[in-house]
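Undergrad: next one to model:
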Amino acid sequence: MEKALKSRYGQIVLVIIILMIVLFCRLFILTVMQNEEWKEQATSISTKSIYTKAPRGEILDRYGRVIAGNKQAFTLQINAGESTDKELNRVCSEVVRILEKNNEQYFDNLPIIINGNKFSYTYDNDIKEWLSEQEMPTNFTARKAFNELRIRYEVDESLDRYEAQTELQNVYKIYPPISVKNMEFTKEQDKQSFLGRYKLDQKTLTEKKAKKTDLSAKEAFYQLRTYFNIDPMLSNEQARKIMVIRNEIKAMGFRKYLPADIAKGISDNTIVEVEERSAELPQVKVVSETMRYYPNANAASHIIGYLGQISESDKEYYVDKLGYNSNDLIGKEGIESAYETTLKGKDGSKNVQVNAVGELVRTISETEPEKGKDVYLTVDLELQKTAEDALKQALKQIQVGGTFQSQYGNYHYSKAYRNANVGAVVAIEVETGDVLAMASEPDFDPNLFAAGISKEDWNALQSQNPRDYMAPAPLYNVATMTPVQPGSTFKMVTATAALESGLDPYRKLHDGGRIMVGNRPYACLIWHKNGGSHGNINLAEALEVSCNYYFYDIATGKDYYKGVSLGYRTPISIDVITSYAEQYGLGKPTGIEIPERVVGVPTAEKKMEQMKTSLKLDLKSKAEKYFRGNVVKDEDKLAKSIDTIVGWTEENPTKNQIVDRLTKMNLGVKENMIDSLADLCKYTYFNYADWTLGDEFNIAIGQGENSYTPLQMANYVATIGNEGVHNKVSLIKAIEGQKPIEKEPGTKVKLTDDRHLDQIIEGMKLVANGPKGSLKGIFGNFPVEVAGKSGTAERSGKMHPPDEVAYIKQHLRQINPKLSFDQVENEMNRLMKKEPDTYRTKDGAIRQAVINLSNGTVNYEKIDAYKSNYDNFAWVLTMAPADHPKIAVAVMIVQGGTAGYAGPVAREVIGKYLQLDKTYEDFDLNTTIQ
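TA: Reported below is the predicted structural model:
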């Protein structure tokens, strides 16, 4: 035996025996001990999952007409499955080649770009681009940028950061890409989320305090090359294309077994090529899906909203928690957003077994996709289109002094107002509070967002002038988000308060022309024009001619012409008037299902705080004028001095007391400016911080601190027409498969006598049909009697141009002919370099430069002298038929010039509604949604 083993032949035999034993043992393990495990894997390898995306629920009008629907589109997907990195990289490279050859757009969410030899994060580039657009240094932190916006737009310092953000968004249409929760740019958060997904720079990310990584874009790129095991022989450009596709697959998170969308809406050429090469590209498939489609384009765009990609920071919620695909589009605004989880369907799946050549053997299991629920709106699509068309026509014709064409009679705009390019119209069903139509202008086409909006299209939809928050901004819902002074349309509130206090509506009061409060006359337009008067009038007649003098009387309980009390049963005050405003729904949330802005009714506390804030901002902006240089340079000292002065507001000391304090308290005020500063504080701010008689007059006629949206105003007039019952506003009629929506009962305005509303409506009838009514020329020959009220709201201040530097360059000769623009520009640059914290933008620095170089001969008022004033805003509130109102309509045109100019829009809507009401009165919505 030993001899045999020593021979070559024996050794070979021994090796063979050992190998046979090993093979036998391995076969025993595989076939007996691991039988079930390998059987499962074999089945898995021959099993494929086919996923079908569920169509999104449709959004329909009250009669079932489609506003937001779906259309077929083809999507290219990749399912990585168990593919190796090498195989998957090959497939990704080939897919990109096919897509680019056929000029297809594919998802590129890889936030690292290469420009020559330079690498950069798209997140960083976006932050710098935004800062540059805002004329801020590109090294500004999120906190500095946010504080700069607060200063620039004079946001009340008493507001916390969340309230300040809301103010910037709702009032000024400024949406800073900043998370105010932790004062970081949202793009910076997205970057950290992206790097964390790949566990890049692991050491930094796992530090005790989880500090942000400082990994450069280049370092991250090369770490990703390694992570994806990309061939080192490929160029960085080729590698990046592979990374782009791998990134989409990776973004699926723990649902990586699902296919990732790579390109949507692909062409027939791409479909054919992918199908022909299915054997060599088994991970790739083309699926038929539905894509959001808005058949009526811009119609109801602000109601519907739009779709958008899931942001990096939202992926944890939508992708990981709710199971969305990372490239799914979600509702970002409007009904699309408010009812996202209702509209989103449940994707289907089919598990099939295939043979070695990929042919279908059998279907193992199948789950059908479930379409999202349809949402039925209260809106009438045809009425909505009428409202939009009428508003567009009115704005176009007002700008040129043209003629509004209508089947109910043409209306000529005798004077042009070229800045009348923003407006809104809202129509509400009086009995229910349902929105029948709601249009804002300018609007937008939500189809731009259906497959992901381009940067160019997105920029085109932004505000034309961020420095003027009344400038056209297509994405902004004017109807719900723009509270402005209502003008004389507020007078029905004042009338209600006066009647409830004891006003005799039939008592004649004499219009004495004007009432002097200090040096200011409070009067009607007729007096301002030619010293005229409305004579002796009662409540209905005062509404007809919109007599301010009469409403000054009844809002204060005094006959100013005779100098006697009106003898009310109970006292009347601003608080009484605003309490009725709230009962009518003004200054309060309406209940609408999409975002709205609510300012609240005027209060004494609010006025005091606003005055303090205005004084503080004024002193900060004029710090160099009033304070010594050492104080201006020391932010803490300056802040303490200003806070001390502002703290005197409620006390309202005399001018001599102010001078004495400024002299003795070492606040750093220049000695030669003490008297001037005392005048500013006393006569511009302190004397007006408390309620004054002028405030009472202004609020009574819808001026002053009153500020309400067109939506609130429409529901206010609907409440008058609904016998004083105030309903919550709604856009939702029904949801597919759910029980009919039960509305909460409305709340009744507290009236001691319901006839008070009848007396107010009589006056509103005269506005539309009376011999002196402001709307007689519009509704005088209308086939149905209408009750209405017009209002012209004044807006103070100047319209800031988009570029202050360009403005000053254009008007420098008028502002100060002794200065050259080179001098001003050099001084501007000096200020920004010397005091970057004070002069953060060219807009502010160039104004101060002109003042500095003018040696006190130029002030802000003189600089702004050549800017345009705001034209008056036009309001019209109507309801029809007057005796039994079914529809209430509010129209507001920004810088529309005069109240009547909004009237033709309301007339078109009422006319269309009354026709549709007859056509569809027997329609049963329940038969549509069962």
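Undergrad: CA only for contacts and neighbour counts going forward, please
TA: OK.
Undergrad: what are the ranges of the strands in the stretch 551-700 of the chain?
TA: Using DSSP state E, counting those that start in this stretch, the strands found in the stretch 551-700 of the chain span residues 558-559, 564-565.
Undergrad: contact partners of the first one?
TA: Residues outside strand 558-559 that contact it (Cα atoms under 8 Å, 6 or more residues apart in numbering): 509, 553, 564-566.
Undergrad: and with 10 Å instead?
TA: 509-512, 549-550, 552-553, 564-568 (Cα atoms under 10 Å, 6 or more residues apart in numbering).
Undergrad: hang on, the earlier thing: what's the closest of the strands of the stretch 551-700 of the chain to residue 585?
TA: Between residue 585 and those, the shortest separation by Cα to Cα is 27.5 Å, and it involves strand 558-559.
Undergrad: next one: the closest one to chain centre, how far?
TA: 45 Å (Cα atoms, centre = their mean, to the nearest Å).
Undergrad: next: stretch 24-43.
TA: 61 Å.
Undergrad: buried set for it?
TA: By neighbour count with 16 or more other Cα atoms under 10 Å, stretch 24-43 contains no buried residues.
Undergrad: residue 733 sits in which helix or strand?
TA: Using DSSP states H and E, residue 733 sits within strand 732-735.
Undergrad: give me the contacts around that strand.
TA: Contacts of strand 732-735 (Cα under 10 Å, 6+ apart): 57, 59-63, 335, 342-343, 373-379, 434-435, 592-593, 740-742, 925-926, 929-930.
Undergrad: alongside the first, I'd like the structure of this one:
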Amino acid sequence: MFDDWKEAFLSFITSRIFVLMVLFCGFFGILMSRVFVLQIIDGKQYAESFTMKIRKEVSIASTRGRIFDRNGEVLADNVLSYSVTIEDNGTYQTTREKQATLNRTILKVIDIMESHGDSSINDFGIIYQNGHYAYTQEGTSLLRFKADVYGYKTIAELEDKPEEYVSTADQMMEYLCGNKKYFISPDAYSEDQIKQYHVPTDLTPEQILKLVTVRYQMSTNSYKRYVATTIASDVSDETVAEILENQSELQGVDIAQNSLRVYPDAEYFANIIGYIGKPDQDELESLQEENEDYEANDIVGKAGIEQYMETSLQGKKGQRTIYVDSVGNVLETESETAPESGEDLYLTIDKNLQKAAYDVLEQRVAGILVSKIRNMKTYDKSAGHSAADILIPIYDVYYALIDNHIIDTTHFSADDATDLEKSIQTRLESRRASTIDRIRAELTSDQPAAYTDLSIDMKNYMSYIVSDILMGSHQVLMKSAVNTEDPTYIAWAQDETISLKEYLEYAISMNWVDVSGLDVKASYLSSEEIYQVVVDYISTELENDVDFQTMLYKYMLLDDIVTGKEICLLLYEQGVLEYDEETVGRLQNGSYSAYNFMLDEIGKLEITPAQLALEPCSAGCVITDPNTGEVLACVSYPGYDNNRLTNTMDSAYFASLNLDHSSPLYSKATQQQTAPGSTFKPVTAVAGLEEGVISPSEIIHATGVFTDAYGSPTCWIYNQYHGSHGNINMVDAIRVSCNYYFYEVGFRLGGGRSTGYSSEKALSLLAKYATEFGLNAKSGIELSESDPQLSSQDGIRSAIGQGNALFTVSQLARYVGTIANRGTVYNLTLLDKLTDSEGNTIEDYPSSVYNKMEIADVDWNTIQEGLHQVALNTKAFDGLDLTIAGKTGTAQQSKSHPNHALFMGYAPYENPQIALAIRIANGYTSANAAAMASDIFKYYFNLEGKEDLFNGGASQATSEVIND
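TA: Predicted coordinates for the structure are as follows:
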């Protein structure tokens, strides 16, 4: 029996079962020993580690300082509001679970908000339009945006990544939606994961963009999970209630109370005040050099005074000390230091004067437009007419409403488009197809027409194809490769004697064409095949090109395929104008013509010059105290609503401002430059007097044609009447703005008949005295301002302001203020004082002097009397109970564009209180600028007629024509 047990035992221990049992027992023993170590020996240590608290410092934003005008009127304020926020504070098993949950939560929050009329943040640099995503910025700003999105610190780093450097908005969105970033696309998940995580597969492009916008903002907080990201600001009470009711289902979502920046009179002050928002990387680094406390999610000044005075307005952040666990959840708050409000800023601006001047500019520009619009289809600007006689066809007005995006043509194909919109869309599609066929036929013809022999519309299409389609982003026709001195290029671009087909075929033979970036399957193509690829590319691009589509509307209008009446009705259907049943009925039955309707609407300012963006559509004005350099008004028309750019930017609105042909973001007061025209003549007069080449009483016989100069420049009186001013002294020469007289002064400054004329010498002396007046430098105003340009060509013509000198209105304002105070060149300033929240002054900003001119009193008397005589002989100032001095100026752009109109002056003449400079770009005649000045003088000095200034409509254009 023992042997049986022994044999059984030996059989068991040598069996596979025994080996497995030993192995299982061994593993079990190891496991139990590990559990013993974890729970008994090291249990306390791991328990403490699990509940470990990490100490963190959290910044608390301060309340931004307010901005006031000189009289304490609020220009920028703060209001309390509710915001919807989200924190990435959930715990997830996998990355895909986390991404899907975040996306689902954000979409649900957006749905809740939109159901109550609120919207999520829209400050991402991409919008969706015309079936594609598009960037809202261009140039350096776009490159900075791309660098930020793709995670590069500098633009230079981005440039080393060609695919990302040239990426389209569609390509960037594809990247952001994929599994490298936010896992929004269903392609980032498997089929099982789509079901498991409830990933939506039917999001619209608009929904995707909203989701990307929030996710991108959250990503800037990715290193601080306990810092909330704002999804929406200033939401309604209904949104607040529903969010709080559903908060248990919305991981990380909360309601916060914060301070929002508001601008009570946005369009009047936007170009002065600017706006605030999150800094880009360059802005952040610049701010951190001044104060290391700045962070990526701070709200900072982005433009205007908000940017210039950022560090004073920002205030001091508070600090909250918190404890978070190992996954970023806040466990407790240890301490908190309250933030300190920013300092309040008082400007030198007079709010009421600023608003009055803005309204004057708009009314006067509208009046000029109304006076020039005629009931015609076209106007030939090359027919030899004077620039002062250029007319505006009513069909240009109709087209302007489309070209400047006042009428939204993208809505014509929307699901909720009206019958009229759908009808026009059908006509457009038909016209587009036929036009592309015409273009393709021309490009493939055996005998294509030379450019000069094409119809006007085909000329424009062919030019557009070269400049925008072929030399656009794909650079099919490589700009860097084209030899502009090549005879064939000259035959195309200058002589216009060959066809586009001939030019492109030659460009291919010269390797100026690159089709490698197109979808070409063959690796080698013959010249004929390359040309066919190019033609196909042109056709495909034109099918979807928005600008080409806009061009089509111009010729559809001219061919009466779309009528003026339909354009007028669209203004009501799209809500541009408030619906008026009676007016709509009259338009429909033909008793009210589209022409008269447009004149009436412009006259009532229901349709503004800014919306039409025709010539003229803008103006700038700077009003100063000539005794201190304080800026009382700095007006740029048109303005914009900076409320929509501040706090969180409305990207779609920002994009529309960039597309607006009236350029509202571009200050007409401090950035727009033109030649000074005759407003420069006082500089020439001072130079002539101080250099002793002429005296105040010397008589010059002005014949009308100055034969001592190359080309024999003429005086305006000779051009107009073949006349001359005859014997004339300096005061009279300023009064009548005699070009001949100032040609002679410029000639003498260059050596004249005594030592032989030198243009360089004349230019040097003119520059010397222009520099004395401060015209060589920026005015000192605390806004973005263009650098002035002194004339560097033709000393004689430069003497009348017709060289290549360029100045802003702000620079002309400082210049005329210097004449008014007889030689003190102040640095213009917008800043008055800084105060604390209790109104106690922290810092004053006294006047500062740029230069003090040493000019003889007799010379100042001569200049000022000449300017006084100008005002006395200007009809716009007739009947004003006020003595005025000033100078008109007309700057020619080209014969096909109306001249720029300028006026600078001051009042009262004997004891100046204000000085001003005005420019109307393409304002026809300086009499229009003088009329603006007259209105401003009436308002400021409370003169008779002030009560009639602001009647809510266009001012009647002046009939006066000033020749200068």
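Undergrad: what's the mean deviation for the strand holding residue 733 of structure 1 versus structure 2?
TA: Taken over the aligned residues, the distance from strand 732-735 of structure 1 to structure 2 averages 2.0 Å (mean Cα distance after the TM-score superposition for structure 1).
Undergrad: Provide the aligned range in structure 2 for that strand.
TA: With TM-score structural alignment applied, strand 732-735 of structure 1 matches the range 831-834 in structure 2.
Undergrad: what's the match for residue 776 of structure 2 in structure 1?
TA: Residue 776 of structure 2 maps onto residue 587 in structure 1, by TM-score structural alignment.
Undergrad: what does residue 899 of structure 2 give?
TA: So, by TM-score structural alignment, residue 899 of structure 2 is matched to residue 872.
Undergrad: could you check how far its match is from residue 385 of structure 1?
TA: Distance, residue 872 of structure 1 to residue 385 of structure 1, by Cα to Cα, to the nearest Å: 27 Å.
Undergrad: give me the more crowded residue out of those two.
TA: Between residue 872 of structure 1 and residue 385, counted using other Cα atoms under 10 Å, residue 872 has the larger neighbour count: 22 against 19.
Undergrad: surely that one and residue 898 touch.
TA: Yes - counting by Cα atoms under 10 Å, residue 872 of structure 1 touches residue 898, with 6.4 Å between them.
Undergrad: what residues are shared contacts of these two?
TA: In contact with both residue 872 of structure 1 and residue 898: 417, 791-794, using Cα under 10 Å, 6+ apart.
Undergrad: would you map the strands across the stretch 201-350 of structure 2?
TA: Using DSSP E, counting those that start in this stretch, the strands of the stretch 201-350 of structure 2 run over residues 229-232, 253-262, 276-277, 300-301, 318-324, 330-337, 344-347.
Undergrad: mind putting those strands into CSV with mean neighbour count and distance to residue 219 of structure 2?
TA: Formatted as CSV, these follow (neighbours: other Cα atoms under 10 Å; distance: least, Cα to Cα, whole Å):
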stretch, mean neighbour count, distance to residue 219 of structure 2
strand 229-232, 24, 9
strand 253-262, 19, 16
strand 276-277, 22, 17
strand 300-301, 26, 19
strand 318-324, 17, 19
strand 330-337, 14, 19
strand 344-347, 26, 33
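Undergrad: nearest to residue 598 of structure 2, out of those?
TA: Short answer: strand 253-262, nearest of those by Cα to Cα, at 34.2 Å.
Undergrad: and the closest one against structure 1, how far off on average?
TA: Compared with structure 1 after fitting, strand 253-262 of structure 2 deviates on average by 1.4 Å (mean Cα distance after the TM-score superposition for structure 1).
Undergrad: could you check how far that strand is from the centre of its chain?
TA: On Cα atoms, centre = their mean, the centre of strand 253-262 of structure 2 falls 27 Å from the chain's centre.
Undergrad: quick one: secondary structure of residue 56 of structure 2?
TA: Following DSSP: H, G, I helix; E, B strand; the rest coil, the label given to residue 56 of structure 2 is strand.
Undergrad: that one is in contact with residue 320, isn't it?
TA: Yes - with contact defined as Cα under 10 Å, residue 56 of structure 2 reaches residue 320; the gap is 8.3 Å.
Undergrad: residues that sit against both of those two, list them.
TA: Contacts common to residue 56 of structure 2 and residue 320, judged by Cα under 10 Å, 6+ apart, are 333-334.
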